[in-house]
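Colleague: what follows is a protein structure lacking sequence information:
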């Protein structure tokens, strides 16, 4: 229930911002976040994830879950930031696409670290996916192939930042940190 409360509080804060400063920017940012968190984003990803818990699933379902959970929120956050920053629709969509790639790469790396890291390094229990009988990229593809997929997605996101120019240097560096971390 705490998650439900925080999600609704976030919507309230965004609605207040739209009410107090009605503009295409604030409304667009709120729409991006609501979409990423709602039935076309994190919520449907969570529903499918819970439905398949303890059951085998295929790669396309796993990708759907990742795109609609972790990636949905990163995608929404980056798109909302771009909108609030005054980006064109095309640039905001580029931010969103980069966010999706970052989110899936981040989740794949999280799956890898669950197998290869220690509790001290991660700050959370390890091997939880195995204990919970969750299918991950590691269980489907192995560690090395999973790492290759994550690196490819990360490189594609970095390519988007490179295309957007010097103003994206921080996002490029952040992408490299998030998607190529070892802990």
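Modeller: Done, it's in. Because the structure is predicted, anything quoted here is derived from the model rather than measured.
Colleague: going by C-alpha atoms from here, please, whenever you check contacts or count neighbours.
Modeller: OK.
Colleague: in this structure, where's the longest helix?
Modeller: In the chain, taking DSSP state H as the definition, the longest helix is helix 89-116.
Colleague: how far out from the middle of the chain is it?
Modeller: In terms of C-alpha atoms, centre = their mean, to the nearest Å, the centre of helix 89-116 is found 5 Å from the chain centre.
Colleague: start to end distance for stretch 38-58?
Modeller: Stretch 38-58 stretches 24 Å from its first residue to its last (C-alpha to C-alpha, to the nearest Å).
Colleague: rewinding a little: which helices and strands sit right next to whichever helix or strand comes after the longest helix of the chain?
Modeller: Following helix 89-116 in sequence order, the next helix or strand is helix 119-122 (DSSP states H and E). Judged by 3 or more C-alpha pairs under 8 Å, 6 or more residues apart in numbering; DSSP states H and E, helix 119-122 has no packing partners among the helices and strands.
Colleague: any idea how far the closest residue to residue 140 other than its chain neighbours lies from residue 69?
Modeller: Excluding the flanking residues, the one nearest residue 140 by C-alpha to C-alpha, 6 or more residues apart in numbering is residue 59, at 7.2 Å. The gap separating residue 59 from residue 69 is 15 Å, by C-alpha to C-alpha.
Colleague: for comparison:
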């Protein structure tokens, strides 16, 4: 059973909510991914998976399930799977063939510790296990999810990760380096590379809670907007923050001549756009009760974060 601190909505504390949910997600991941033979691959998987981070995607999944009155424990396997997929994308993104980063979350990247060959395989293994986890560990029956709901989540996650999602965004991002891109192309990159996984984090929680298509569509629009705001803030932080604060190399977007929102609009306009997107996202939550507070607060947190 996932605990909640929403019983007193007037005193909702996002910091404690995030810490509580993050602790639950990390405990669940630790349980489901022990180190067994062959140890090297499991150690590599755990090295990146247990390296910290905001756990924003799994928390969004749990919060959405709870928003709709379901026990968020139903969504915990999917929440862990989402973090595995996200971690896979970071491991692969850091590889020399991609962004060639040496640091992630304040520590050496996976390929710097285990080598490129093991890092690629660790990402592959995390991706495969994510789907297995949803399919085999999601509670079913009375008080749980229905098989068709689980199947729908698996299908949506597959789409979010593949050529019509994260991979497609990454391909266009790589092809755009060193070239002038318009707003439409830049939005395509980030709606697929970043927002797609955040979107399925929200919609998966809704589907497992039994939401109808109208509610799922509203929550999808919420997630798309916070996903785009998240990327805009990332682009801004790459210019304004430090390696110590971010826990990774800064200024690499400029050095690689990557398309970013600040390069297109400037810093101030980018920050205004992120704030506008958050307002639009939270407008989609109008009509829900106090259980929407976490999603609303997370949207605001996205533009206020420093790392």
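Modeller: Received the coordinates, thanks. What you see is a predicted model; the values in this text were computed from it and never measured.
Colleague: between residue 59 and residue 69 of structure 1, which one's more packed in?
Modeller: Neighbour totals were compared for residue 59 of structure 1 and residue 69, and residue 69 leads with 28 against 14 (other C-alpha atoms under 10 Å).
Colleague: aligned partner of the more buried one in structure 2?
Modeller: Aligned by TM-score structural alignment, residue 69 of structure 1 pairs with residue 193 of structure 2.
Colleague: ok, that match - contacts?
Modeller: For residue 193 of structure 2, the contact set (C-alpha atoms under 8 Å, 6 or more residues apart in numbering) comprises 165-170.
Colleague: still on that earlier bit, roughly how far does the equivalent of the residue nearest to residue 140 of structure 1 over in structure 2 sit from residue 237 of structure 2?
Modeller: Correspondence of residue 59 of structure 1 to structure 2, assessed by TM-score structural alignment: residue 183. As judged by C-alpha to C-alpha, residue 183 of structure 2 and residue 237 of structure 2 stand 19 Å apart.
Colleague: swap in residue 56 of structure 2?
Modeller: Residue 56 of structure 2 is 17 Å from residue 237 of structure 2, by C-alpha to C-alpha.
Colleague: same check on residue 190 of structure 2?
Modeller: To residue 237 of structure 2, residue 190 of structure 2 is 16 Å away according to C-alpha to C-alpha.
Colleague: go on, residue 279 of structure 2?
Modeller: Counting by C-alpha to C-alpha, the separation of residue 279 of structure 2 from residue 237 of structure 2 is 20 Å.
Colleague: ok, now residue 57 of structure 2?
Modeller: To residue 237 of structure 2, residue 57 of structure 2 is 20 Å away according to C-alpha to C-alpha.
Colleague: repeat that for residue 186 of structure 2.
Modeller: For residue 186 of structure 2, the distance to residue 237 of structure 2 - C-alpha to C-alpha - is 17 Å.
Colleague: with residue 180 of structure 2 instead?
Modeller: With C-alpha to C-alpha as the criterion, residue 180 of structure 2 and residue 237 of structure 2 are 21 Å apart.
Colleague: comparing those two, which shows the higher neighbour count?
Modeller: residue 237 (19 against 13).
Colleague: any idea what sits nearest the aligned partner of the more buried one in structure 1, other than its immediate chain neighbours?
Modeller: By TM-score structural alignment, residue 237 of structure 2 lines up with residue 113 in structure 1. Leaving out its chain neighbours, the residue that sits closest to residue 113 of structure 1 by C-alpha to C-alpha, 6+ apart is residue 183, at 6.8 Å.
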